[in-house]
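J.: model the following, please.
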Amino acid sequence: MTGVTGFVGEALLHRMLSEVPGVRVTLLVRPKGSTRGTARIAALLKKPIFAEVVEASGGIEALMAARIGVLEGDLADTPELPAGLDAVVHCAGDVSFDPPVDEGFRTNVVGTRELLARVRDAGPDLHYVHISTAYVAGRRRGSIPEGPVDLEVDLEAELAWGLSQRRAIEDRSRSAEVLTAERKKAEKAHSRAGALTAAAATEAARKEWVKNELVAAGAERARSLGWTDCYTFTKALGERVVEEHARTHRASIVRPSIIESALTTPHPGWIEGFKMAEPLILAYGRGELPEFPAAADTIVDIVPVDHVVAAIVAVLAHPPQVGRAAYFHVSSGDRQPLTFHQLYENVRAYFDRHPFQAGDRGATRLPEWRFPGAHAVERVLSSGERAYQVADFLISHAPRSDRARDLARRLEQQRRRLEFLRRYLDIYAEYTQAELRFHDGNTLALFRSLSEADQARFAFDTSVVDWKVYLQDIHCPAVTAPIRRLDEVRAARRKAATPGLRPLSPEKPAVAAFFDMDGTLLSSNVIETYLWVRLRELSGAERLAELGRVVGKVPALVQAERRERSAFLRTVYRDYEGARRADLDQIADDHLTDHVLSRLSPAAVRRIREHRRAGHRTVLITGAIRPLTRPLRTLFDHIEAAELAVDERGICTGYLSSSPLVGESRAAWMASYAAEHGIDMAASFAYADSHSDLPLLAAVGNPVAVRPDVTLFRHARKHHWKIVDWKSSGSSVRSLDPAGGL
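T.: Purely as a prediction, here's the structure:
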């Protein structure tokens, strides 16, 4: 057997071990990393469905010794098969609807050809059973017979083309046209974080472009030849390879339709992972699937997985004659059809009785499908995508605020919902319009040829399936159960208090916690702090004049900050020209401390103290000038701040003594500091609020985004970084005059 770690392969192995006691099974298994194939099978046998078989055999080792052989290898380089085989079942294959075209060909065509070459080497009378799909029929209509697909295709030419596409598309991805477009988008998005961050984003975008082009190439070639997608196209070509083999050897082709959870065996509702219908069922139950592009009376051909594997066992027991492959549809639409409207009614009835909970708002509201047709659904979705693009532009350019973050969070949910709808509309649109009825006469005749005892043990007559019972009492409860458990865990985590930090063991490397200042620890910025320092020494009229001058510069400063933060800081710090450096320290000690402490987040202080109690080194790394950090000296082991250049009299020149630490220069300084102090960066922490701090956060193993701007918020959500909301002290009061009553 191949593909035993997949859904059908696992179910087939269970059925063979539990119901066919005289059979020994050899499994072709690919090592995964450092895990050998034997270890993978041992882990597979620990799953609950194998418990009875393992116990009856005296344990996993005894079961494997008596009935299971493991053949380490890969279909790409199939090893020699063991002697004494009676049959080979090929369950492995790329089951993604939209694989990169070269991967689809390599798995579904080349892999099949390589395996069949080994089958022929192993002996002349082996029965080869190929697990395909009923949807190799492609975009045809009406009744589909159990026989060869009418292929007007040059197999060798298509195979050569498909395998060559990665090289061709990789070359195109490095053209000036593609790279220039991706680089400009990356630099526009990441210029504040630094050139290398933008370069990394450019390369990531190029790789994504390659993947998308490979997927598009396969999909378009498939549709141009009459198939729904690259998956069905390459599976059909794989069947062509099997048909050539069948001219001289015994071969059967089993074509299941849409395989879903078990009806009875190993237990009702057994399923591994999400298949074709599950994402749609779950999305509908959460109220996120407002409509579906199917006709109400179109058949959705579903078959339980235990019917599929029972049919495979029966096919194994009845090898055909040499000269022509035997074909078997395992499907339901011909004799027990289920329409999309019936599917919708049963799923809705289930969620009416067992709804998902929408947080504190009660039961999720279920959409009412009217089946308006694919074109109407496409129009609605396209309108939603255009509205999202406008909203995304506006929120990305909005000033930072709690409201902007909340809107970004909701917009992110809308983006994921639109992407989900777009993906499944594109993938399933062809299937929802496929007016196919798979004739299953051969499969029914095979079932009727079995003894009554075998018919009861290996049931695969799909006409007995009661769709109401199957969907409402078996399938929907099975696929929603893990999601409900996950929702409960998430709710418990939200209620639980934030766990503290563990004390650092003496024998472990040092750990550091790096903190940004403005916007992270305190709700302040370099312009506001400059005004607090400057305005205290001016009279009322002079204060108004200085305020007016600074306000007039704000638009230009905002643009500078968005382009390059170092230029923005240099512009602000030019206004310190003429100040005495010692006076700045004195002002900070005498007057600025209260201002800083009023802006300092209590949650931030608690977190810093937690790090200190855990034995972590606390480091403040900021673009603010050093005098402004003096009120925070007692909290940190080290403060790295901007240094104002002074002349021989101690008067500030308006310049810095070195480049300010911003963007990627922060990450470089952190790496140097960590090397000097023996700090384990993978175990260390970083806290920052701005997208320009992306390199700082990415440099550690535990990044935390603190009340992030919209761009950083999205990056943090995408990469599963922790996001916290450290609010300023409740006593913090702002006024139009930052000098207050001084």
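
J.: alpha carbons only for contacts and neighbour counts from here, please
T.: Will do.

J.: strands of the stretch 601-742 of the chain, start to end?
T.: Counting by DSSP state E, counting those that start in this stretch, the stretch 601-742 of the chain has strands at residues 617-625, 638-642, 644-646, 652-656, 685-688, 702-706, 722-724.

J.: most tightly packed of these?
T.: Of the strands of the stretch 601-742 of the chain, the one with the most neighbours on average (mean count of other Cα atoms under 10 Å) is strand 685-688, at a mean of 25.

J.: elements contacting that strand?
T.: strand 512-515, helix 694-698, strand 702-706 (3 or more Cα pairs under 8 Å, 6 or more residues apart in numbering; DSSP states H and E).

J.: what's the spacing between the first one and its chain's center?
T.: Pointing back at strand 512-515 there. In terms of Cα atoms, centre = their mean, to the nearest Å, the centre of strand 512-515 is set 29 Å apart from its chain centre.

J.: for stretch 87-95, same thing?
T.: That offset, for stretch 87-95, works out to 26 Å (Cα atoms, centre = their mean).

J.: also stretch 247-258?
T.: Distance of stretch 247-258 from its chain centroid, counting by Cα atoms, centre = their mean, is 35 Å.

J.: and this one, please, so the two structures can be compared:
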Amino acid sequence: MELHNILHFLENKSILLTGATGFLAKVVIEKIIRVQPNVKKLYLLLRAADSLSALHRFNTEVMEKDLFKVVRKKYGPKLDSLIQEKITVLSGDITLDCLGLQNSYLEELFGQVEIIINLAATTNFDERYDFALGVNTIGAANVLSFSKKCRKLRMFLHVSTAYVSGEKEGLILETPLKLGDVLGLDIDMENKIIQQNLQQLRADAATQNYTTSVMRDLGLQRARKYGWPNTYSFTKAMGEMVLGQFKENIPLIIIRPTIITSTFREPFPGWIEGVRTIDAFIVGFGTGKLTCHPGDPRTTIDLIPADMVVNAIMVLMASHVNETTHMICHVGSSSSNPAPYHLVRDSIVHFFIQNPWIAKDGKPVVVRMGPQLATRVAFRRYAELHYLIPIKMLGVVNAASWRYFDTTYLDLSRKAEFVMRLVDLFSPYFFLNRVFNDANAEKLRSAAKEHMENEIFNFNPKSINWDDYLKQTHIPGVVKYVFRR
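T.: A predicted model of the protein is given here:
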């Protein structure tokens, strides 16, 4: 490994980035434009009906975001011409051969692309199984196949997740996943099972909603059969397996971030989009839907800000270009600067006590420190006592009183559904005690100390004060960018 000057490395490079409208992809695009406008070309792949629709999506879903306000201020009126010169927006779909691209673009891409960053993914934990397998597993294989046709390719960097580890506890090492490691798992058979179910649903003239429900349940069932907690981590794990099996001589880097949170410093603190793992609990608690604290207080919540993940991507590209190795790199904090569960919990509680959310009726949501439920069994008992039994009783009373308590009954039912789904999907992140080894990231950080760019591409979690970051940056960012949605 030789760490090149990162800014110089990015200069005059042609980069293909998939999933261009995703949360992390936006941070990558912003970073490159802001620090290295002399990049040769950014090819941005996103799903759209045609090139015009793709450009419209890019303008509205990427460039209009608050994230780009620093770039807009830096370049002013020159930004439009810079974007036109450096960025090519492509209408495509990674679930298709040749990424669904028009033939007119293929030869240019095969002759120009030097780096591929695969960020395309569906991150819903209970996504439809057919959608998740199509994007996270088959899609990854299609991007790899495409990369083999790029004559100037110097690196294929795939963004995965640390939680491909399933429900393992203890120290999780940076080791590749292999197709033969899981007894009985056959990706082709998983696809056949999906197609058989879809065929039966079509034969039964099932509604779209029912089909979606069946496909979601199927994904969770198959994931748990093989040791993964949800469809997302299961299909991402299979994606890694496929890449490792068929990489051949492609320079492959797989980066595994932990729970990605809002930006720490760049381009400014606190920008976030969508609900990440921990944010579902922040939203639930702040809005009054969650009145307890599910999770083992002895665990570590492995958080890593989005800009640090992006900086790690940049450093990895510069340090491992042209290498034919199959490298795995965890990017998280549990190994070097862990955030204890109790600290995260207390930060959330204290923030909303001091800054209560204003509900639709104009009244502040009153929050207080709720009971700590250290095991899944304890949570189920709590849910039974505080949600399920009261709902059953209220349902009987409501029916007997000609639906007089409809509003209360529906409100309590929604809260119960929210809490049960929250813990069902996210419990492995709060009840399992594990540390993600980040030896490869630590080697990169040590090498980067010798470069003047160390601060520009900082991804050292030791620089984070978690209590301060959560109260002053992350939770306010979630309130600003997520709550109002």
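
J.: thinking again about what came up before, need the helices and strands packed on strand 685-688 of structure 1 in a markdown table (columns: distance to residue 321 of structure 1).
T.: Output for these, formatted as a markdown table (distance: least, Cα to Cα, whole Å):
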| stretch | distance to residue 321 of structure 1 |
| --- | --- |
| strand 512-515 | 72 |
| helix 694-698 | 62 |
| strand 702-706 | 63 |
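
J.: with adjacent residues omitted, what lies nearest to residue 640 of structure 1?
T.: Closest residue in space to residue 640 of structure 1, ignoring its immediate chain neighbours: residue 621 at 4.8 Å, by Cα to Cα, 6 or more residues apart in numbering.

J.: I misspoke; the intended subject was residue 351 of structure 2.
T.: Of all residues not flanking residue 351 of structure 2 in the chain, residue 471 sits nearest, at 6.1 Å (Cα to Cα, 6+ apart).

J.: next one: residue 275 of structure 1
T.: Once flanking residues are discounted, residue 275 of structure 1 sits nearest to residue 260: 6.8 Å by Cα to Cα, 6+ apart.

J.: what number of residues lie near the one you found?
T.: Residues lying near residue 260 of structure 1 (other Cα atoms under 10 Å) number 25.

J.: just checking, it touches residue 308?
T.: No. If you go by Cα atoms under 8 Å, residue 260 of structure 1 and residue 308 don't touch, sitting 9.8 Å apart.

J.: distance of the residue most central in space within structure 2 from residue 454 of structure 2?
T.: Centroid check for structure 2 by Cα atoms, centre = their mean gives residue 123 as the closest residue, at 5.5 Å. To residue 454 of structure 2, residue 123 of structure 2 is 30 Å away according to Cα to Cα, to the nearest Å.

J.: do residue 384 of structure 2 as well
T.: 51 Å.

J.: which one of those two is surrounded by more residues?
T.: residue 454 (18 against 14).

J.: name the SS class of the more buried one, please.
T.: Three-state call for residue 454 of structure 2 (DSSP: H, G, I helix; E, B strand; the rest coil): coil.

J.: show me the contacts for it.
T.: Contact analysis of residue 454 of structure 2 by Cα atoms under 8 Å, 6 or more residues apart in numbering lists residue 448.

J.: where's it relative to residue 328 of structure 2, distance?
T.: Distance from residue 454 of structure 2 to residue 328 of structure 2, by Cα to Cα: 22 Å.

J.: residue in structure 2 paired with residue 148 of structure 1?
T.: Residue 148 of structure 1 maps onto residue 176 in structure 2, with residues paired by TM-score structural alignment.

J.: roughly how far apart are its match and residue 58 of structure 2?
T.: Counting by Cα to Cα - residue 176 of structure 2 and residue 58 of structure 2 are separated by 34 Å.

J.: comparing the two, which shows the higher neighbour count?
T.: For residue 176 of structure 2 and residue 58, the more surrounded residue by other Cα under 10 Å is residue 58, and the numbers stand at 20 against 16.

J.: ok, the more buried one - contacts?
T.: Counted by Cα under 8 Å, 6+ apart, residue 58 of structure 2 has contacts 20-21, 89.

J.: quick check: nearest residue in space to residue 440 of structure 1, chain neighbours excluded?
T.: residue 329 is the one closest to residue 440 of structure 1 (Cα to Cα, 6+ apart), at 5.1 Å.

J.: just the element for the one you found, please.
T.: Residue 329 of structure 1 belongs to strand 326-330 when elements are defined using DSSP states H and E.

J.: how close does that strand sit to structure 2?
T.: Compared with structure 2 after fitting, strand 326-330 of structure 1 deviates on average by 1.1 Å (mean Cα distance after the TM-score superposition for structure 1).

J.: map residue 25 of structure 1 onto structure 2.
T.: When structure 2 is aligned by TM-score structural alignment, residue 25 of structure 1 is paired with residue 42.

J.: the host helix or strand of its match: how far from the chain's middle?
T.: Assigned by DSSP H and E, residue 42 of structure 2 belongs to strand 41-46. Centre-to-centre, strand 41-46 of structure 2 and its host chain are 20 Å apart (Cα atoms, centre = their mean).

J.: try stretch 172-185 of structure 2
T.: Relative to its parent chain, stretch 172-185 of structure 2 has a centroid offset of 21 Å by Cα atoms, centre = their mean.

J.: now do the end-to-end distance for that stretch.
T.: Stretch 172-185 of structure 2 has its terminal residues 21 Å apart, counting by Cα to Cα.

J.: pull out the buried positions in that stretch.
T.: 172-174, 176-177, 179 (16 or more other Cα atoms under 10 Å).

J.: now, which of those sits nearest residue 413 of structure 2?
T.: Using Cα to Cα, residue 172 is the member of the buried residues of stretch 172-185 of structure 2 that sits closest to residue 413 of structure 2, with 38.0 Å.

J.: hang on, the closest one packs against residue 435?
T.: Yes. Contact status for residue 172 of structure 2 versus residue 435: in contact at 6.1 Å, counting by Cα under 8 Å.

J.: and the strands in the stretch 51-200 of structure 2?
T.: Going by DSSP E, counting those that start in this stretch, the stretch 51-200 of structure 2 shows strands at 87-91, 115-118, 155-159, 170-172.

J.: tell me the counterpart of residue 443 of structure 2 in structure 1.
T.: With TM-score structural alignment defining the correspondence, residue 443 of structure 2 maps onto residue 445 in structure 1.
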